[in-house]
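Predicted structure and sequence below. I'll ask about it afterward.
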Amino acid sequence: MKFVLAPDSFKESMTAKEVCESMEYGIRKVFPDADIVHVPMADGGEGTVQALVDATVGTIAEMMVTGPLGSQVQAVYGILGDGTTAVIEMASASGIQYVNKETKNPLITTTYGTGELIKECLDRGCKKIILGIGGSATNDGGSGMARALGALFLDEDGNEIPQGGGYLSQLSKIDITQMHPKLAECMIEIASDVTNVLCGKEGASAVFGPQKGATPEMVSTLDRNLEHYANIVRRDIGRDILCAAGGGAAGGLGAGLIAFTNCKMSKGIDIVIRYSNLKEKLQGADYCFTGEGQIDFQTKFGKTPYGVMKAAKEVDPDIKVVAVAGCLGKDIESLYEEGFTSIFGIIPTASDIETLLKTGKENIARTCESICRLIKDSAAGR
C-alpha cells in the first residue's frame, strides 16, 4: 500500500516536513511495511521556502536586511537543489510581523529588504527566483524593492524622495540606468493568488491598506500616490502597471515587479506542486494525506489541500484523498463535492491554544493512526 503525504505547515505548530513525519509515525503503527512518500507543501505564503528547500534537497540561508520600518531584521531565503533557483518569501523581510498596533504605518513602510534579498540571490548567480508575496506590511508599489536593486526615485529637483507609499506624490522621475546588471537575465516567478489591480476600489490601498494600519484618509492618499507612480512608470519605463492583474498584491509589490523585473505570476500551490514533482510521486498511490491548520469552504480557493487533491485526482481518480486540520471551519461539506474522500480534525479535547500548538505532532500521529485502522478494517471486510 502506498501513501503520499503532502501537507502544508500548521502555523506556529509544525513545519510541513514535521507534519509528514508525524503522519508517517501514525500510519506505520497500522501499516508498518507501507510505501510512504513525503512531499512537504505550501501555497506561496509562509512555509514556501522551507517546503521547496526540503522537496529539492536545497539549503536555507540567512542575512540581515532592512525591515519595513527601516530597522535591520534577520531574513531567510532558500537555494533549491539545482543551485541556480532561489526562493524568497517577501514577508521574511517586509512582513506584517515586524510592525504592531502602534508602529504600523503604510505611508512609510518599505519593501527595500525584499529587494536586498533579490540582490543577494542575483549576486549568487541565481537565474530564477520564486517569490512569494503574501503577508506584507507595505504599500509602496514595490518602489523600495526597486530602490535596493539600483533604481532611483527622484523629485523635481533631482533628489531621492523618502521611502514609503506616502511620498510617491513627490516622484518626478525614475532612473533605472544603475539597476543590477544581472536582473535582466533572471526570471522571477511570483507566487500569488491575488488578482487585485494596483488602484481603485479593488486596489492595493483600498482592499489591503486598512489591515496594515491605513485610515480612510491614508487609503485615499496611498491610492492617489500609486496612480501617480504608475503614470511615471509608464512614461519613464514604458510598462503599464495600473491595470495589471495581481499588481495590487503585497501593497503593489506585484506592480513593482512587473515594472522593474522580468517576471510572471503563478498560483503558489501550482509552483510548489511543480517543483516538488508531486504528480510523479503520486503515481501508484492508494492514499494521499494532506492538511493544514484550518480547513473550511475557502480551502478551494487556492489553498494547499485543495491543490493537492486536484493533483491527485488528475494522476488517478481512484486515489483516496484524506485531509486533516487543527480546525474545521464552515461549509467543509462543499469540499467533499470537489473530490475529498474524508476530512478530520485532530484536536482530541477542549484545551488552550498554547497546549494545542505544543501537542500538534502527537495529535496528527494519533489521528492518522485512527484513520488507518479504519482503512485496515474496511479492507478486511469488517
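Great, that's in hand.

can we go C-alpha only for contacts and neighbour counts from here?
Noted.

before we move on, what SS does Gly252 have?
Here Gly252 is recorded as helix under DSSP: H, G, I helix; E, B strand; the rest coil.

quick one, what contacts the residue lying closest to it once chain neighbours are set aside?
Ranked by C-alpha to C-alpha, 6 or more residues apart in numbering and with sequence neighbours excluded, the top spatial neighbour of Gly252 is Gly141, at 3.8 Å. By C-alpha atoms under 8 Å, 6 or more residues apart in numbering, the contact list for Gly141 reads Gly165, Leu198, Leu226, Tyr229, Gly248, Gly251, Gly252, Leu253, Gly254, Ala255, Gly256.

One more: Ser342?
Val321, Val322, Ala323, Tyr336.

what about the residue nearest to Gly252, distance to Asp223?
Gly141 is 10 Å from Asp223, where distance means C-alpha to C-alpha, to the nearest Å.

rewinding a little: compare the contacts of Ser342 and tell me which is most surrounded.
Val321 (26 neighbours; other C-alpha atoms under 10 Å).

can you give me the strands in the stretch 201-350 of the chain?
All strands of the stretch 201-350 of the chain, identified by DSSP state E, counting those that start in this stretch, fall at 262-266, 287-295, 320-328, 342-345.

what's the first one packed up against?
Packed against strand 262-266, as judged by 3 or more C-alpha pairs under 8 Å, 6 or more residues apart in numbering; DSSP states H and E, are the following elements: strand 187-191.

another structure for you, compare them:
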Amino acid sequence: MPASTRPLIIAAPDSFKGSCSAAAAAHAMLAGARAVYGDAADYLAIPLADGGEGTLDALLAVWGVQAREVTARDAIGRQRRARYGISVDGATAMIEAAEANGLPWVSDVPLRPLDADTFGVGELVLDALDQGVSEILLSVGGSATNEGGTGILRALGVRFLDAAGREVAPGARGLGDIATIDDSGLDPRALTAEWRIAVDVSFPLCGPEGAAAVFGPQKGATPADVPIIDAGLERLAMLLAARNGVPASDYTERAGFGAAGGIPLTAVALLGAEVVAGADLVSEAVGLPELMAGADLVFSGEGRLDSQSVNGKVVDLVARTRPAAAPLVVIAGAVELAAVECRAAGVTAAFSIAPGPTCLSDLVAVTEDRIAETAAHAAALVRASVSG
C-alpha cells in the first residue's frame, strides 16, 4: 500500500446468516479499519450475496433504493407482505423468490413438501411487470418448494393440464399428472423481458444429487416423498424438452437446475431465462470490478469460511475481482480452511470473530462488535507491515 497516497479500504462481505446482514457486516468491517486509519483512508462498503438469502438487500443497498412491498402468497397460499426492488432507472427488478416461497414463512406449521408452490413469486413478477421493468433478476435460494417453478408460470398465465384437460394440483403433487403444457395465456410481457436466474448451488434437477434427493428433506420431504418429487420433476423436464426439441438430459442433468426445487427448469424452457451464479450476477449488478479497481485493502467474509466459500461464493468472487496487490482479509464466524488453502484461493489471511470457546447464541448477540474488533486487529497488522 503506497505510503504517499490515500489508501482505499473496501469491505465486500456476504451476510453472516442468522446474525448479521451483508450491509451491517460491511459497515462493521469499515468501523474496525477506521479505528486504525482514521481520516487517513477512504472507505467503501459493498454488501454482496450469492443468490441466496440477502441478495435483495445487497442490491437495494448498492442501488440506494427502498424496497417495494406488495401482497403475495406464501408457499402454502397464505397472504403475506413481500418485498422486491427496482433499479434507479426503473428497468430492472430484483426479486428474491424466498420473500414469497421462503422456508421461514411456513415454518409455523407442518411442512407440506408436495403442496408448496411458487405462485407468490409469480405475483411479485407480475407486479414488477406492471411497473414497466424490462429485466427480471430472480434469486432463488431458501425456498420451501419442489415443483420446478410451475407456480410462477401459473401466475403468469400458463396452464398445466392432465390427460383429461383439467388443471393438475399445484405443487409437486401434480407434476406426475401433467400431460399438456398450455402457454397460450402466458403474459407477453414475461416473454419479452430479459430473465436471469441467480443460483447458489450447482446440483442438477434429477437423480441422487438432484433437487428432491438433496434439498427435499430440509423442506419436509419424507423418504417416500423424495422419489415422487424426483419422478414428477423428471416428467416435467421431459415434456418441456420434447416441446423445445432438446434432449431431456439438457434439463435433468444441467448444473444449477436443482436450485430451489427446480425453478430454473421452467424459467429456461418457457421464458428463455439465463441461469447464472448468484455471486456473479450480484457482481455485475453492482459493478464490482469497477468499484474494486482502486482498492488497497479488501475485507470480505461470511458466517463460515469453508471449501464452498472459495468455489463460486462471495469470498471467491472477491478474491477473483480485487487488485492483485491489495491484501484480502476474510472475517468469518468460523474459519475451517487451513492457511495454505486460503492462500491457494487468493485469501491473504482469515480470522474468526470468536474470542475463544463460546456458543453460537452468545456469538450471534455480538456479531457486529466482534467483526469490527477483528477488522481493527487485521487493519493494524496490514498498516504496520506497510509502514515498516
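Yes, it's here. Bear in mind that the values here come from a model prediction, so they are computed numbers and not experimental data.

care to give me the TM-score?
Laid over one another, the chains give 0.93 as their TM-score (TM-score structural alignment, normalised by the length of the first structure), with 378 aligned residues with a C-alpha RMSD of 2.0 Å.

Give the equivalent position in the second structure for the residue nearest to Gly252 of the first structure.
If you follow Gly141 of the first structure across to the second structure using TM-score structural alignment, you land on Gly148.

which parts of stretch 80-94 of the first structure are buried?
By neighbour count with 16 or more other C-alpha atoms under 10 Å, stretch 80-94 of the first structure contains the buried residues Leu80, Gly81, Thr85, Ala86, Val87, Ile88, Glu89, Met90, Ala91, Ser92, Ala93, Ser94.

Find me the equivalent region of it in the second structure.
Going by TM-score structural alignment: stretch 80-94 of the first structure matches residues 87-101.

Any idea how far apart the tips of that stretch sit?
Stretch 87-101 of the second structure has an end-to-end distance of 22 Å (C-alpha to C-alpha).

ok, the equivalent of Arg370 of the second structure over in the first structure - contacts?
Applying TM-score structural alignment, one finds that Arg370 of the second structure aligns to Asn363 in the first structure. Residues counted as contacts of Asn363 of the first structure (C-alpha under 8 Å, 6+ apart) are Ile346, Ile347, Pro348.

and the first one, how far is that from Ala365 of the first structure?
Yep, that's Ile346 of the first structure we're talking about. For Ile346 of the first structure, the distance to Ala365 of the first structure - C-alpha to C-alpha - is 9 Å.

next one: the last one
Computed as C-alpha to C-alpha, the Pro348 of the first structure to Ala365 of the first structure distance reads 12 Å.

before we move on, what about Ile188 of the first structure?
Taking C-alpha to C-alpha, one finds Ile188 of the first structure at 38 Å from Ala365 of the first structure.

just to revisit the earlier point, need the contacts of Gly141 of the first structure in CSV (columns: neighbour count and distance to Pro305 of the first structure).
Converted to CSV, the contacts of Gly141 of the first structure look like this (neighbours: other C-alpha atoms under 10 Å; distance: C-alpha to C-alpha, whole Å):
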residue, neighbour count, distance to Pro305 of the first structure
Gly165, 31, 35
Leu198, 32, 29
Leu226, 30, 35
Tyr229, 27, 38
Gly248, 32, 25
Gly251, 34, 27
Gly252, 33, 28
Leu253, 30, 27
Gly254, 31, 25
Ala255, 32, 28
Gly256, 26, 30
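
which one of those residues is nearest Ile353 of the first structure?
For the contacts of Gly141 of the first structure, the closest approach to Ile353 of the first structure (C-alpha to C-alpha) belongs to Gly251, at 30.9 Å.

Going by residue numbers, what spans are strands in the stretch 1-150 of the second structure?
Here the stretch 1-150 of the second structure has its strands, by DSSP E, counting those that start in this stretch, at 8-11, 42-45, 68-73, 79-86, 92-96, 135-139.

Looking at the ones you listed, spot the one closest to Gly122 of the second structure.
strand 68-73 (8.7 Å).

which part of the first structure lines up with that closest one?
The aligned range for strand 68-73 of the second structure in the first structure is 61-66, by TM-score structural alignment.

Need the residues that contact that stretch.
72-79, 93, 112-114, 116-117.

the helices in the first structure, which residues?
16-28, 48-56, 91-94, 112-123, 143-148, 204-208, 216-236, 249-260, 268-275, 278-281, 304-315, 333-338, 353-358, 360-379 (DSSP state H).

Have a look at how far, on average, the fifth one is from the second structure.
Think helix 143-148 of the first structure. Superposed on the second structure, helix 143-148 of the first structure shows a mean distance of 0.8 Å to its aligned residues (mean C-alpha distance after the TM-score superposition for the first structure).

Quickly note the distance from Lys17 of the second structure to Glu302 of the second structure.
Going from Lys17 of the second structure to Glu302 of the second structure by C-alpha to C-alpha gives 8 Å.

I should have written Arg243 of the second structure there, sorry.
Counting by C-alpha to C-alpha, the gap from Arg243 of the second structure to Glu302 of the second structure is 42 Å.

which one of the two has more residues nearby?
Taking other C-alpha under 10 Å, Arg243 of the second structure and Glu302 do not tie; Glu302 has more neighbours (27 against 13).

corresponding residue for that one in the first structure?
Aligned counterpart of Glu302 of the second structure in the first structure: Glu292 (TM-score structural alignment).
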